[in-house]
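# I'll drop the sequence and a predicted model, then ask my questions.
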Amino acid sequence: MRFLNDMGPTTDLTYNDVFMVPARSDVTSRFDVDLATPDGVGTTIPIAVANMTAVSGRRMAETIARRGGVACIPQDIPVEVVARAVRQVKDAHPVYETPISVTPDTTVGEALALIPKRTHGAVLVVTDGKPLGVMTERDGTGVDRFAQVHEVMTTDMLSLEAGTGAPAMFDALCRQHVDMAPVVDGDALLGVVTRTGALRSTIYTPALDADGRLLVGAAVGINGDVGGKAAELLQIGADLLVVDTAHGHQDKMLDILPLVRALRDEHASATGRHVPVVAGNVVSAQGTHDLLDAGADIVKVGVGPGAMCTTRMMTGVGRPQFSA
């Protein structure tokens, strides 16, 4: 990166302070641009979801990995919960969305409460892994909330066979004038596909591990039994190990990183699986150099840039993100 006319800024800058100046290029289409990151994570777009409790979780991890990015499960979640989340992400299909499934005797009220948890606006009625019908919010309008979903569900629904290409799925949904359909392998439910999801699947490449499963990271702090937790996160299958604290340029972080890196290297020798170590957060060149020298593969940059973060406002500590 260089500044126009080689005029360096005299003050720190935020993203709102700058523009990118177009230059001569031989790229004719945005689809010809390779956004895959060379950092060993495996993402196909340079987007990582912050390891914040209000931001990152299992559903976010699934969704962003299907589009090529990666999410990190926060450090303040119990390890057994993290293990369950990682397992669910790994079990999720890399293309088909995970539906909300209910049994035929679920009440309409319960089903309506679940529908907003997905953007496709419906729940699937399933017995023994086989889809029997679908219930939308419209199906439950004006119906006794204690009625059961099998009384109002639509049974004449479009089902798509696994292996059908995304363009063919999109065309089938359009022909039937429906927004969502279950994807099945014989009678077994694999997931659901929407028009938007099918379209996006033709544009984005999922971020997958060596076994073709969605990527997901997990975070560990610098207090407590850091080595024990890091070893557990490696064992449960996290693809990214984030050593995280608000002020990453401190002695305790620099003492912890060699331990975490040694555990990662030991795990790699035993399993052949390379897990990048991320550390942060810092806002200076010296902080970045120190974390890299201590064992980090990737450095998280920024103190207080998040929309929900109040660090800068409450403490006056931080740095404009573009300059950081």
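All right, it came through fine.
# alpha carbons only for contacts and neighbour counts from here, please
Noted.
# all strands for the stretch 201-324 of the chain, in order.
217-220, 240-244, 277-282, 298-301 (DSSP state E, counting those that start in this stretch).
# which of those is buried the deepest?
Across those, averaging neighbours per residue (mean count of other C-alpha atoms under 10 Å) puts strand 217-220 on top, at a mean of 27.
# Report all helices and strands that it contacts.
On a contact count with 3 or more C-alpha pairs under 8 Å, 6 or more residues apart in numbering; DSSP states H and E, strand 217-220 meets strand 70-73, helix 226-236, strand 240-244.
# Dump those to a markdown table, plus distance to Gln286.
Shown next, in a markdown table, are the helices and strands packed on strand 217-220 (distance: least, C-alpha to C-alpha, whole Å):
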| stretch | distance to Gln286 |
| --- | --- |
| strand 70-73 | 25 |
| helix 226-236 | 24 |
| strand 240-244 | 18 |
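# ok so, going back, just put the strands of the stretch 201-324 of the chain in CSV and tack on distance to Pro99.
Below are the strands of the stretch 201-324 of the chain laid out as CSV (distance: least, C-alpha to C-alpha, whole Å):
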stretch, distance to Pro99
strand 217-220, 23
strand 240-244, 26
strand 277-282, 32
strand 298-301, 33
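# wait, which of those strands is closest to Ile203?
Nearest to Ile203 among the strands of the stretch 201-324 of the chain is strand 217-220 (23.5 Å), distances taken as C-alpha to C-alpha.
# what about the closest one, distance to the chain center?
12 Å (C-alpha atoms, centre = their mean, to the nearest Å).
# residue contacts, Asp156?
Neighbouring residues of Asp156 by C-alpha atoms under 8 Å, 6 or more residues apart in numbering: Gly133.
# ok, so what distance separates it from Val134?
Distance of Asp156 to Val134, given as C-alpha to C-alpha, to the nearest Å: 9 Å.
# residues in contact with the residue nearest to the spatial centre of the chain?
Among the residues of the chain, Ala61 comes closest to the average C-alpha position under C-alpha atoms, centre = their mean, at 2.7 Å. By C-alpha under 8 Å, 6+ apart, the contact set of Ala61 is Val70, Ala71, Cys72, Val89, Leu215, Val216.
# putting a second one here so we can go through both:
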Amino acid sequence: MDKNKGFLVEQNIQIGLTFNDVLMVPQFSDIKTRNECVLKSRFSRNVPLNIPIVSSPMDTVTEFKMAKEMARNGGLGIIHRFMSIEEQAQQVEKVKRAQAHILFSPIIVSKETNFKELKILQEQYSFMTFLVSDIDADVFSIVDKMKSPSKKNKSQEIKNQLAGIITKRDIRNMKSDTDKVKDYMTKRDKVIAVEMSQDDEMHWPNANHFKQLMFSNRVEKIPIINNKNEILGLVTLKDINRLDTSPVANRDQEGKLYVGAAVGAKDDHMERAKALIDAGVDVLVVDVANGHSQLCIDVVKQLKEAYNVDIVAGSIATGEGAEHLIKAGADGIRCGIGNGSICITRIVSGCGVPQFSALCDVAPVCQKYDIPLISDGGNKYAGNMCKALAVGADCVMLGRLVGGCEESPSQMIYKEGKLQKVFRGMAGYGANLAKAQRLGAQEPNSYKFNPEGVEGYIPFAGPLEGVLNQFTGGIRSGMSYNGARSIKELQQKVKFIRITQSGFLESGVHSIKEF
């Protein structure tokens, strides 16, 4: 280094900007209502979004309920990895089974299945209706073979003859754990079933046809069989009605909700990935603190070589990091280090890049390779989300902002006269302690932990749907101010202006006492 120039000049140290340091300049708009603004986007190369919002893979944010409701409202939930492989795979299955016009993998039980076994299945899969097969085998061996929520590998392997159906109403009459399904089910001769050809799925009836058939026969569930009485699927009125009440729901080609799941970069990541893919996951997120590392790059390559599934990798904060991961095979890039509300990485390690500047650096690289960019963290307000999308992100990933919702798995507490929910960072002490105990440590050594996150509580926010409506309304409003009807158009039209601290203060509530 030239001593005459000095360190700052030699290093060419740049100024890092956050969302609060900039505003979008209002432009001419011919948009009459913000409902004209379309929020469709992508999370990864092959996973679409109807709203550009994704829930973070944190153990106080995303499990089955959150992932299900995120997808029903047009977004996507990434189920966290801080649980056993079996538990995480089950969570994915529950989402994939939660909503579809035709359920190609209904839970099938035998006539000899007892009440105790049914209760276990109800708990595991959140199912209340079961098709009954003639096959005389252990119920859990049947379920294991039927597990994958894809229609591609079903009846060719398992020839389950339809013997009847047992519903929630029937199960309610069972009293003893030893009561058998055969004594309470509706037998085959009284079951209204629709015969279809598995080779001609393009001409299968639509939802309205099934709805009329149900109304005519006063039933709410209709099994689908082939000409040999072998089970192909199940249609329920509840699922059909959801098609009408959730028009924005983010569904795959089979009508199932999209869902993602996180994997780590050490130990069980390949085994976990296989179990999640078998369960029907649509996208895997390689969830590591520093995605711009040889470890993360190698994991992405391993996963892409082994499995045909989208891989999102990160977190990174530079264009160089994005390029390395994309060349390794990543189908989506997660950007954001140290900017979350519970993250202290920048304080503990001194490393990170303010989010707006990070996106400015990463976005051109992702656009060059046509790879979606996820802005993770710093999204305190809907306006910040709109700025993230405008500068080049395809979607935003939320933690705290949805962690207070009814659907998050975190504990509800009553504190300071209000309902609150526990919220913690996944690099925090509590999360590290739980991980160590899960891996078998009886008395984990706390001195080995170097927490980069904190724990606390956040206000209870109520149902997720209402919270997401507020965010999408704010994003649409920002788009309308820019005269943009799509996220892509927003990115083409946006003009940013840098503001001072006084400008930021002027932008918020001031000179008034709020109620």
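Good, I have the coordinates. Everything numeric here is computed off the predicted structure, so don't read it as measured data.
# one step back: host element of the residue nearest to the centre of the first structure?
helix 58-66 (DSSP states H and E).
# that older thread, deepest of the helices and strands packed on strand 217-220 of the first structure, which one?
For those, the largest average neighbour count (mean count of other C-alpha under 10 Å) is found in strand 70-73, namely a mean of 30.
# what's the mean deviation for the very next helix or strand once past that strand versus the second structure?
Note on strand 70-73 of the first structure: by DSSP H and E, the next helix or strand toward the C-terminus is helix 79-91. Compared with the second structure after fitting, helix 79-91 of the first structure deviates on average by 7.0 Å (mean C-alpha distance after the TM-score superposition for the first structure).
# Which other helices and strands does helix 79-91 of the first structure contact?
Judged by 3+ C-alpha pairs under 8 Å, 6+ apart, helix 79-91 of the first structure is in contact with helix 58-66, helix 226-236.
# if we go to 10 Å?
Counting by 3 or more C-alpha pairs under 10 Å, 6 or more residues apart in numbering; DSSP states H and E, the packing neighbours recorded for helix 79-91 of the first structure are helix 58-66, strand 70-73, strand 217-220, helix 226-236.
# relative to helix 226-236, how tilted is that helix?
30 degrees (axes from the mean of the first three to the mean of the last three C-alpha atoms, to 10 degrees).
# Going by neighbour count, which residues of helix 79-91 of the first structure are buried?
Of all the residues in helix 79-91 of the first structure, those buried under the rule 16 or more other C-alpha atoms under 10 Å are Val79, Val82, Ala83, Ala85, Val86, Arg87, Gln88, Val89, Lys90.
# Measure how it sits relative to helix 58-66, angle-wise.
With the same axes, to 10 degrees defining the directions, helix 79-91 of the first structure sits at 40 degrees from helix 58-66.
# just checking, next helix/strand downstream of helix 79-91 of the first structure?
Helix 79-91 of the first structure is succeeded, C-terminally, by strand 101-102 (DSSP H and E).
# Over which residues of the second structure does that following strand lie when aligned?
Using TM-score structural alignment, strand 101-102 of the first structure lines up with residues 108-109 of the second structure.
# how close does that stretch sit to the first structure?
Taken against the first structure, stretch 108-109 of the second structure registers an average deviation of 2.3 Å after superposition, with mean C-alpha distance after the TM-score superposition for the first structure.
# helices and strands around the biggest helix by length in the first structure, which ones?
Using DSSP state H, we find that the single longest helix of the first structure is helix 251-271. For helix 251-271 of the first structure, the packing partners by 3+ C-alpha pairs under 10 Å, 6+ apart come out as helix 226-236, strand 240-244, strand 277-282, helix 285-294.
# can you put these in a markdown table and add distance to Ala54 of the first structure?
Compiled in a markdown table, those are given as follows (distance: least, C-alpha to C-alpha, whole Å):
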| stretch | distance to Ala54 of the first structure |
| --- | --- |
| helix 226-236 | 20 |
| strand 240-244 | 16 |
| strand 277-282 | 18 |
| helix 285-294 | 27 |
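# Identify whichever of these lies nearest to Val55 of the first structure.
Per C-alpha to C-alpha, nearest to Val55 of the first structure of those: strand 240-244, 15.3 Å.
# roughly how far is that closest one from the heart of the chain?
Centre-to-centre, strand 240-244 of the first structure and its host chain are 15 Å apart (C-alpha atoms, centre = their mean).
# what about Ser201 of the first structure, how many residues close to it?
Around Ser201 of the first structure sit 20 other residues, with neighbours defined as other C-alpha atoms under 10 Å.
# let me redo that: Asn173 of the second structure
10.
# Once you drop chain neighbours, what's closest to it?
Once flanking residues are discounted, Asn173 of the second structure sits nearest to Tyr184: 7.8 Å by C-alpha to C-alpha, 6 or more residues apart in numbering.
# Now do the same contact list for the aligned residue in the first structure for that neighbour.
Using TM-score structural alignment, the equivalent of Tyr184 of the second structure in the first structure is Val152. Neighbour list for Val152 of the first structure: Pro104, Val108, Gly133, Val134, Met135, Thr136, Arg138, Asp139, Gly140, Thr141, Val143 [criterion: C-alpha atoms under 10 Å, 6 or more residues apart in numbering].
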